[in-house]
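Asks: with the input below, show me the fold.
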Amino acid sequence: MKNTYIVAGLMSGTSLDGLDIAICKFELKELKWSYEILEAATVEYDEARRNSLKNVMKGSAESLASLDFDFGYFQGSAVKNFLNKLNIPVDFISAHGHTIFHQPENRFTTQIGNGAAVAAVSGLPVVCDFRSLDVALRGQGAPLVPIGDKLLFKEFDFCLNLGGIANISYDDNTGKRIAFDVCPANMVLNYLAGQKGHLFDKGGALAKMGSLNKNLLETLSKIEYYSKSIPKSLGKEHVDDLFIPLIENTKDSIENLLNTFCHHIAEKVTDIIKKNKISDRTKVLITGGGAFNKFLVELFQEKSGVGIEFIVPEPKIVSFKEALIFAFLGTLRWRNEINSLSSVTGSMKDNCGGAIYLAP
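Replies: The predicted structure follows:
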């Protein structure tokens, strides 16, 4: 079995920014993995695609099946067009897909972006559907990134991803990897920014202009999800049902609502870090679109106190870490090695998830 792979990792997050493509090189030497992002780009969604992904869960079974293939053809074309500009041979594509339903408590999860369609258009093998096996094994099917955090980003005590949903991973004092979804992040912040005609709150500028609504902050903290024990995970439907109604029923300015929700994210994240840090010098890696929200990052530092350092890496890692790690999960699946940890998801056992479609 070879120890060097070049993989195209694809990620489409709940914040609906676009399709992230990362061409990644992985090398295994002396039982240690190294990585390099060779090239990366985001293919932004036009308004029609963004709306179709946002609203498909409200449509018919037929519309879901149609969008599954349509999004697969889109991904395959996007990768093919990107690779045509590069002189880089790729072993296979590793695609997360786009999550439409995620209800592990009801034992199902759905990511669209049909793997056969991706393979047919791109002409490359495809690894996809990473979450289903873990859910079938009575796990949460999420988060899956932590094994990549553990094997590729060992120098950090905590890895915090601020995508549509904020999730965190870390080793406990026994060395066991723990991870879970903390709270909504960009999914709510982008929703609020949209009320002002923006796709997102650039740099947290709108939130910084606002003031804290203490009543809303207190109400958000009482949401049932926070009293649940881990493992646990959030889906879009949970955000729509639990969080958005509270915000919509609060009569306040958009700036104040953004400010308050940033405080909410910061409180939930820093509480976890302070309770679980092992040393007095703790390093936290921040990635995902929320890492560019300067106001939010300032709140993390402000609320965490001395001895905890929040690190925002180079923009390529910030923006493409999830695509990188799904490329890595695909590599582990290709090698038939564990890529989902039961300590993280609560499944019956560690497992090797993902369906493989060979090149046509």
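Asks: could you use CA atoms for every contact and neighbour count after this?
Replies: Noted.
Asks: which parts of this structure are helices?
Replies: Using DSSP state H, the helices found in the chain span residues 47-55, 61-84, 115-122, 132-136, 146-152, 186-194, 205-209, 214-221, 236-238, 244-248, 254-276, 294-304, 315-334, 342-345.
Asks: for Thr109, which of those is the nearest?
Replies: helix 132-136 (6.4 Å; CA to CA).
Asks: show me what that closest one is packed against.
Replies: The contact analysis (3 or more CA pairs under 8 Å, 6 or more residues apart in numbering; DSSP states H and E) places helix 132-136 against strand 108-112.
Asks: contact partners of the strand it packs on?
Replies: The contact list for strand 108-112 (CA atoms under 8 Å, 6 or more residues apart in numbering) reads 67-69, 71-72, 96-103, 129, 131-132, 135-136, 141.
Asks: buried subset of these?
Replies: Buried residues within those, counting neighbours by 16 or more other CA atoms under 10 Å: 67-69, 71-72, 96-100, 102-103, 129, 131-132, 135-136, 141.
Asks: so the residue of the chain most remote from its centre versus Leu329, what's the distance?
Replies: The C-alpha centroid of the chain is most remote from Lys251, which lies 30.6 Å away (CA atoms, centre = their mean). Remark: distance between Lys251 and Leu329 (CA to CA, to the nearest Å) = 44 Å.
Asks: Leu64 too?
Replies: 26 Å.
Asks: neighbour count winner among the two?
Replies: Leu329 (30 against 19; other CA atoms under 10 Å).
Asks: so what's the most centrally placed residue in the chain up against?
Replies: In the chain, the residue lying closest to the centroid (CA atoms, centre = their mean) is Gly163, at 5.4 Å. Neighbour list for Gly163: 13-15, 185-187, 288-290 [criterion: CA under 8 Å, 6+ apart].
Asks: need the nearest residue in space to it, chain neighbours excluded.
Replies: Gly288 (5.0 Å; CA to CA, 6 or more residues apart in numbering).
Asks: so the one you found is in contact with Lys321, correct?
Replies: Yes: with contact defined as CA atoms under 8 Å, Gly288 reaches Lys321; the gap is 7.3 Å.
Asks: sorry, back to before: quick one: contacts for the residue nearest to Gly163?
Replies: 161-163, 318-322.
Asks: again with Lys268
Replies: By CA under 8 Å, 6+ apart, the residues touching Lys268 are 182-183.
Asks: measure it to Gly113 for me?
Replies: Remark: distance between Lys268 and Gly113 (CA to CA) = 32 Å.
Asks: next, the structure of the following sequence, for comparison with the previous one:
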Amino acid sequence: MKNSIKHVIGVMSGTSLDGIDIAYVKINNTNNYTFEILNATTVAYTKEWKSALKEGFHLKGEELTKLDADYGVFLGEIIKNFIEENKVKNVDFIASHGHTIYHNPAKNYTLQIGNGPYITSITGIKTICDFRTQDVALGGQGAPLVPIGDLFLFSEYDYCLNLGGFSNISMNENNQRIAYDICPVNIVLNHYVASLNMEYDDEGKIASSGAIDLTLLNELNSLPFYNDVRPKSLGYEFIVETIFPIIDKYKLEINDILRTFVEHVAMQITRKIDSNPSKNILIAGGGAYNTFLIERMQWYTKTKIIIPNDTIINYKEALVFALLGFLKDEGENNCLKSVTGASKDHSSGVVYEF
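Replies: Here you go, the predicted structure:
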């Protein structure tokens, strides 16, 4: 072990486009892995950036290449500002997830834009990024990557669930860590509430005022993906090609769409966990603030739902990408074949030195 203590800036942008999460963390592996989040912030996207990243899915060739470069410069600048504003003195490296534009491991590709060279050139700090591509090349899903953090940093919980653009879960099974994406969440809810000139449904209040459309609910629940064997992961392609067309053909009021989709999410998630009061599940990600969704989940399960403090809710993924960078920097495996389905455990990520 070259250095058991490292100070890392972890950077995460999720598919729900809530903003860019930046966490300055101290990771210690003297005996086992421990962490301290020393400073953290979320930089909200402007309307222009939110639109550009949404449209990135439809861009080709030169336009997408330019977006990749522009976004890399943008990330570099906000990280540099974060360092200056918080007077951060000691950074071993930056670990950046980038922003996912394409993710289709079944067709052997994934793309996260805005990665390393631009961040390194602007900040002057070594940057580790592109954590998914190698796993896909090794036959894996390239996702989810957070379970290595659940294993090392949050092992006291029976299940770890992230409620972001998509929901994903991780747990130990037969002495192995397993994990997979369950279903879309905020990426769908935010899309429909946007027609009301809102960014999100605060605490699920609009959804709670709606009525369930049983025909739509049954059609969503019967999608083949939910019966696919794991490992498996989801991308925006699934939303555009499958979810939106199904919902839109029903021509429902927005509150009824939200109410039906919340029920769908609660049902799909709780199908994956034991209904056992002696077990617990840690929930992080923006969806942890959707009180109505949490209530519907608890209605279906006796498993104890644990909502952590705001720092963990908001910055758990940025923290875990800092850990992924830590492991890469140490030459240790940070992708588990039991999670992604790759041909072997491996140390993923690309390193850019200043």
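Asks: quick check: TM-score for this pair?
Replies: TM-score of the superposed chains, computed with TM-score structural alignment, normalised by the length of structure 2, equals 0.98; 352 aligned residues with a CA RMSD of 1.0 Å.
Asks: which residue lines up with the residue farthest from the centre of structure 1 in structure 2?
Replies: Taking TM-score structural alignment, the alignment pairs Lys251 of structure 1 with Lys251 from structure 2.
Asks: nearest spatial neighbour of Gly353 of structure 1, skipping sequence neighbours?
Replies: Phe130 (5.0 Å).
Asks: pretty sure that neighbour contacts Asn351?
Replies: No: the criterion here is CA under 8 Å, and Phe130 of structure 1 misses it with Asn351 at 10.3 Å.
Asks: neighbour count: these two, which is higher?
Replies: Set Phe130 of structure 1 next to Asn351 and count neighbours by other CA under 10 Å: Phe130 wins out with 26 against 18.
Asks: contacting residues for the more buried one?
Replies: Phe130 of structure 1 neighbours (CA under 8 Å, 6+ apart): 96, 353-355.
Asks: who wins for neighbours among the residues you listed?
Replies: His96 (28 neighbours).
Asks: grab the nearest non-local neighbour of Gly341 of structure 2.
Replies: Gly140 (4.6 Å).
Asks: which residues sit in contact with the one you found?
Replies: Per CA under 8 Å, 6+ apart, neighbours of Gly140 of structure 2: 105, 337, 340-343.
Asks: any idea which of the helices of structure 1 gets closest to Ile6 of structure 1?
Replies: Judging these by CA to CA, what sits closest to Ile6 of structure 1 is helix 315-334, at 8.8 Å.
Asks: what span of structure 2 lines up against that closest one?
Replies: Under TM-score structural alignment, the match for helix 315-334 of structure 1 is residues 310-329.
Asks: rewinding a little: just the contacts of Phe130 of structure 1: which are in strands?
Replies: Counting by DSSP state E, those place Ala355 in strands.
Asks: which of the contacts of Phe130 of structure 1 lies closest to Gly204 of structure 1?
Replies: The closest of the contacts of Phe130 of structure 1, once distances to Gly204 of structure 1 are taken by CA to CA, is His96, at 27.9 Å.
Asks: now do Arg259 of structure 2 against Tyr250 of structure 2, distance only.
Replies: Arg259 of structure 2 is 14 Å from Tyr250 of structure 2, by CA to CA.
Asks: higher neighbour count, these two?
Replies: For Arg259 of structure 2 and Tyr250, the more surrounded residue by other CA under 10 Å is Arg259, and the numbers stand at 24 against 12.
Asks: ends of stretch 300-317 of structure 2, what's the gap?
Replies: 26 Å.
Asks: contacts for it?
Replies: By CA under 8 Å, 6+ apart, stretch 300-317 of structure 2 touches 12, 21-23, 40, 146, 266-267, 270, 273-286, 288, 298.
Asks: how many residues are close by the equivalent of Arg281 of structure 1 over in structure 2?
Replies: Arg281 of structure 1 maps onto Ser278 in structure 2 when the alignment is built from TM-score structural alignment. Residues lying near Ser278 of structure 2 (other CA under 10 Å) number 10.
Asks: same question, the one 4 residues further on
Replies: Using other CA under 10 Å, Leu282 of structure 2 has 21 other residues around it.
Asks: over to Asn175 of structure 2?
Replies: Residues near Asn175 of structure 2, counting by other CA under 10 Å: 7.
Asks: what's the separation between it and Arg230 of structure 2?
Replies: 17 Å.
Asks: ok, Leu151 of structure 2 next?
Replies: Distance from Leu151 of structure 2 to Arg230 of structure 2, by CA to CA: 18 Å.
Asks: same thing with Ser13 of structure 2?
Replies: Distance from Ser13 of structure 2 to Arg230 of structure 2, by CA to CA: 25 Å.
Asks: which of these two has more neighbours?
Replies: Between Ser13 of structure 2 and Arg230, Ser13 has the larger neighbour count (other CA under 10 Å), namely 21 against 18.
Asks: tell me the contacts of the residue nearest to the more buried one when sequence neighbours are not counted?
Replies: Among residues not flanking Ser13 of structure 2 along the chain, Ile20 sits closest, at 4.8 Å (CA to CA, 6+ apart). Contacts of Ile20 of structure 2 were listed using CA under 8 Å, 6+ apart, and they are 11-14, 42-45.
Asks: follow-up on the earlier one: let me have the contacts of Gly163 of structure 1 in TSV, extended by distance to Ser221 of structure 1.
Replies: As requested, these are exported to TSV (distance: CA to CA, whole Å):
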residue	distance to Ser221 of structure 1
Gly13	24
Thr14	22
Ser15	22
Ala185	14
Asn186	17
Met187	17
Gly288	23
Gly289	23
Gly290	20
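Asks: please list which of the residues you listed are preserved in structure 2.
Replies: Contacts conserved in structure 2 for the contacts of Gly163 of structure 1, counting by both residues aligned by TM-score structural alignment, their matches' CA atoms under 8 Å: 13-15, 185-187, 288-290.
Asks: quick one: which of these sit in strands?
Replies: Going by DSSP E, the strands hold none of the kept ones among the contacts of Gly163 of structure 1.
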